[in-house]
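Student: compute the structure for the input listed below.
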Amino acid sequence: MSSTEANRVTDHPRQKKSKMVDSALDPVQEDRIPADILTKVNRVLQPFLLSHSQLVTVSSRLMMDMHRGLGKHSHRLAPVKMLPTFVQATPDGTEKGDFLALDLGGTNFRVLHVSIQAGGVGVATMDCEICEIPQEIMEGTGTQLFDHIAECVSHFLDSKPQLGSQTLPLGFTFSFACEQKEIDKCFLIRWTKGFRCSGVEGKDVVKLLRDAIHRRGDYDIGSIAMVNDTVGTMMSCGFGKQNCEIGMIIGTGTNACYMEEMRNVHRVHGNDGVMCINTEWGGLGDDGALDDLLTEFDRELDRQSINPGVHTFEKMISGMYLGELVRLVLLRLTEEQLLFGGGAGPLGTRETFETRFLSQIEEVDAGLQNAHLILSSLGLSFSPVDVLVVRLVCSTISTRSARLCGAGLATLAERIRTNRGLRHLETAVGVDGTVYTKHPNFSEELQATVRLLAPSCSVTYLVSKDGSGKGAAMITAVAQRIARQLRLLEDDEEDEEDDEDQ
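Tutor: Alright, predicted model coming up:
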């Protein structure tokens, strides 16, 4: 790696050439912000600028917490939960067939028909139907909820005569906090996102779904595989790219999964093979491990949140919080008479500066024009210098997010490499989430950080398309393939025993 690339991770965002190309609207340049203002602004932004050594520290602390999370007893207090998913293989290209997929994670849920063609040819979402979950069902009983889901699946199947009377296997993306015991046994820990259905917490979600389908009696489903959306992202990219062993989401929230050696998963019996681990890395720092990296703005955001002290790493990275962090910084600069003539206007109200504004303001060609439009829509009185300062603040905070996420990803890649005793690892990561896909500079900054912190790993980035749907079907298909292989192996062993008896 060149010294130039190594230095990138300690440079201020305004110095990055990738963001400093010539355009009709000049990007942020130091000589366009008066020196006295720039000095004071930089003093406020300085805590967001992470050095190489700080990123290495983040990586080493994550690695330590991963060890704790995998431990048979230590996992109970580990902030990084390292949840076994019971997904024990990635696609090998032989998977095929028709599958149903359910995606439940909010006020709407989706029913999908997914077709997989063998030979790594492709995964197609053939049909998709969005079903609303009324408020009274979200706050009713578990029986009402799963009866509603079963009814929607029945309606979907009735509208697809080409499926005939097939009993299709099903992948179920259930985006709530769960403890998974097997691929088809998943117990809800607690509801979030406005759901309060009684009689579900502590119960096996798969059984509740099967019971609802049996109560109807007008159709049946085959095997069920429970899916985490991060795992679905990895698996949806793994078909035709067999070294895709990491999944990462950077959107409203952030999380990652990877393939871990079974000998290290002490919470599950068995030492052979691998298993996908849902890291839940958003909890890194919930025990204070990142306190030395938190700015005063991070602490204020946490105090104002609905879950203080929880998801520390996520609050420094994800789309739910980036806009609010920018607002808090802009508010401080305004109070110090460095912005908007000291008039805060709507910036005094929480969540008025949306995360999507960062992506729009940091666009290379239209960023400053977008900033004018956004600040005008907020009713702020601003100068040309104010626009440049706002863009600098957005760039600083999005860059920290990308570098922290890159440090986490580098940790997972290094974990896989060292687990296998390799000098060099070639792997792929399936990625999803609007922060990664929509922000103009995020992916570039993240990838540069991974190259810096994991120089012995060559990582390919695959953007997932519908990981919650296609990935759920793929996990089901892989589970079926493994089950078939095990049955064939058992049949072979029985044949050998019969031959010995004769």
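Student: switch to C-alpha atoms for all contacts and neighbour counts from now on
Tutor: Fine.
Student: so what's Pro134 closest to, chain neighbours aside?
Tutor: Thr107 (7.3 Å; Cα to Cα, 6 or more residues apart in numbering).
Student: for that neighbour, what are its contacts?
Tutor: Contacts of Thr107 were listed using Cα atoms under 8 Å, 6 or more residues apart in numbering, and they are 132-135, 138.
Student: how about this one, so we can line them up?
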Amino acid sequence: MSTTSELTRLREFLNELIPSEDQLVRLYQNFCAQIRKGLGSKTNKDASTKCYLTYVQDFPTGNETGKYLALDLGGSKFRVLLIHLKGDSEAEQITKIYDLTERELHSTGVELFDYIAKCLHEFVCEQKVDNEHMPLGFTFSFPCVQTGLSRATLVRWTKGFNCSDTVGEDIGLMLKAAIARRPGLRIDMVAILNDTTGTQMSCAHRNPSCHIGLIVGTGCNACYTEKVENCERLDSKYKDKPKIIINVEWGAFGEKGGVDHLFTDYDRNVDQNSINRGSQIFEKMVSGMYMGELVRLILLRAVNENLVFAQCKLRKHITDILTKKPHCIETKVLSDIANDRGDDWPLVKDVFKQVFNLNNADPDDCMKFKFICDVVVKRSGNMIGVTLSGLVNKVGESFSVIGVDGTVYRCHPNFDGYMRETLDRFVDKDYKYDMMLSEDGSGRGAALVAAVVHRDYMERKSLNAKLRQ
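Tutor: Next comes the predicted model:
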């Protein structure tokens, strides 16, 4: 059994990963300052959170009907969806997943989008809707600067993509051109959005009070509904509508120093060994892509300081693996073991067997490992809760729903609670909030944007017809 002094030493060792109230207050203040900078026309260039304009200004009512397509591109696979909206917030969907090989990931932009258009054509033929004129919403989860609802200039590729002749180009025009090169393909791409916007729109379809979208998965980002008068960079022609969704791109928060007071040597190590050193600092502290690696680094130091596995015969073997095998601890492990407790620790022992080939692990070491994992996850949830609080207060509605998607949020049983801990402390007392799990936000949300655009088009067409009479 671990002695009280051993547990005290471990808690003290992990103390730098447990933010104090003062540190969280400073995080809140820094984040809100970056949002103000991101919205300003003169200060945007100095902001780490760029607050990209999405040009999504119309929201679902739940009464939308008809068939719409969605394309979801954000990794080494992409999805094509056919969504049948039936009113009363009801929808049916058919989804097909397509693989992208190394060839497509590192091809030219023309080759990539020609392949996507080919798959789109196959899909509509399989679903026997190839003779219908189909509006399409395009979820494109890479950093872009949008200049209109269906126009977006790629800032940089991430997630292993490196297609030539695309950075600085209009992704919307490239997809439209690829569709035009496919004879008989009657698809009209009407909107580009990222996965956070899709998540917000998907949840707004069920609850119109959804003013914020959040992704906590491999990456982490958020969007929210802003008043147009606060968007200095928005052209006046778009200010006839009261609101617009802002893509915060908060993964980059910290690139200007906003999280330095929480940045540990573990975080510094993760950043230095990443492919985008110095970028996406907040994301590297809170998202699924990096939490497992943070645990590996913390565990390695804890072993070296005789805090864990001090009596284990395989201690040197464990140290060698932790030293020589980056990413040997996957983030999903943190979710898998979250409910493991008691004397036997079967789930933690299974992790030790898989990673270290260690059988019959000491229950005390199991407890300590789980504690390390919990500290990393709780820091993430608490930090995200603080930044979410800034958005809830910025929205300024008496009640806001936060639509959430992503594997970390879906899979870790305590993550929702960790976010609420700091949300409850930092959300203004005049405002209430709740969280809603998204139903396939990146897919269904894209189709809903297409539906809303189509609805707006038909309403304007009807109004113009009446004016001509």
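Student: map Tyr461 of structure 1 onto structure 2.
Tutor: Aligned by TM-score structural alignment, Tyr461 of structure 1 pairs with Met435 of structure 2.
Student: how close does Leu307 of structure 2 sit to Cys203 of structure 2?
Tutor: According to Cα to Cα, to the nearest Å, Leu307 of structure 2 stands 45 Å off from Cys203 of structure 2.
Student: which of the two has more residues huddled nearby?
Tutor: Neighbour count, other Cα atoms under 10 Å: between Leu307 of structure 2 and Cys203, Cys203 has more, with 30 against 19.
Student: aligned counterpart of that one in structure 1, please.
Tutor: With TM-score structural alignment defining the correspondence, Cys203 of structure 2 maps onto Cys237 in structure 1.
Student: in what helix or strand does its match lie?
Tutor: Per DSSP states H and E: Cys237 of structure 1 is located in helix 229-238.
Student: Val401 of structure 2 maps to what in structure 1?
Tutor: Using TM-score structural alignment, Val401 of structure 2 sits opposite Ala428 in structure 1.
Student: so Thr158 of structure 2 touches Phe142, yeah?
Tutor: Yes - between Thr158 of structure 2 and Phe142 there is a contact at 6.6 Å, judged by Cα atoms under 8 Å.
Student: which of those two has more neighbours?
Tutor: Set Thr158 of structure 2 next to Phe142 and count neighbours by other Cα under 10 Å: Phe142 wins out with 20 against 14.
Student: residue contacts, that one?
Tutor: Contact analysis of Phe142 of structure 2 by Cα under 8 Å, 6+ apart lists 74, 154-158, 194.
Student: now do 10 Å
Tutor: The contact partners of Phe142 of structure 2, by Cα atoms under 10 Å, 6 or more residues apart in numbering, come to 73-75, 154-159, 161, 193-195, 249.
Student: so which bit of structure 1 is the helix or strand where Thr139 of structure 2 lies matched to?
Tutor: Taking DSSP H and E as the criterion, Thr139 of structure 2 maps to strand 134-140. Structural correspondence for strand 134-140 of structure 2: residues 168-174 of structure 1, per TM-score structural alignment.
Student: ok, now how distant is the counterpart of Gln46 of structure 1 in structure 2 from Thr422 of structure 2?
Tutor: When structure 2 is aligned by TM-score structural alignment, Gln46 of structure 1 is paired with Asn15. Remark: distance between Asn15 of structure 2 and Thr422 of structure 2 (Cα to Cα) = 18 Å.
Student: need the three-state assignment for the most centrally placed residue in structure 1.
Tutor: For structure 1, the residue nearest the mean C-alpha position is Ile249 (1.9 Å; Cα atoms, centre = their mean). Under DSSP: H, G, I helix; E, B strand; the rest coil, Ile249 of structure 1 falls in the strand class.
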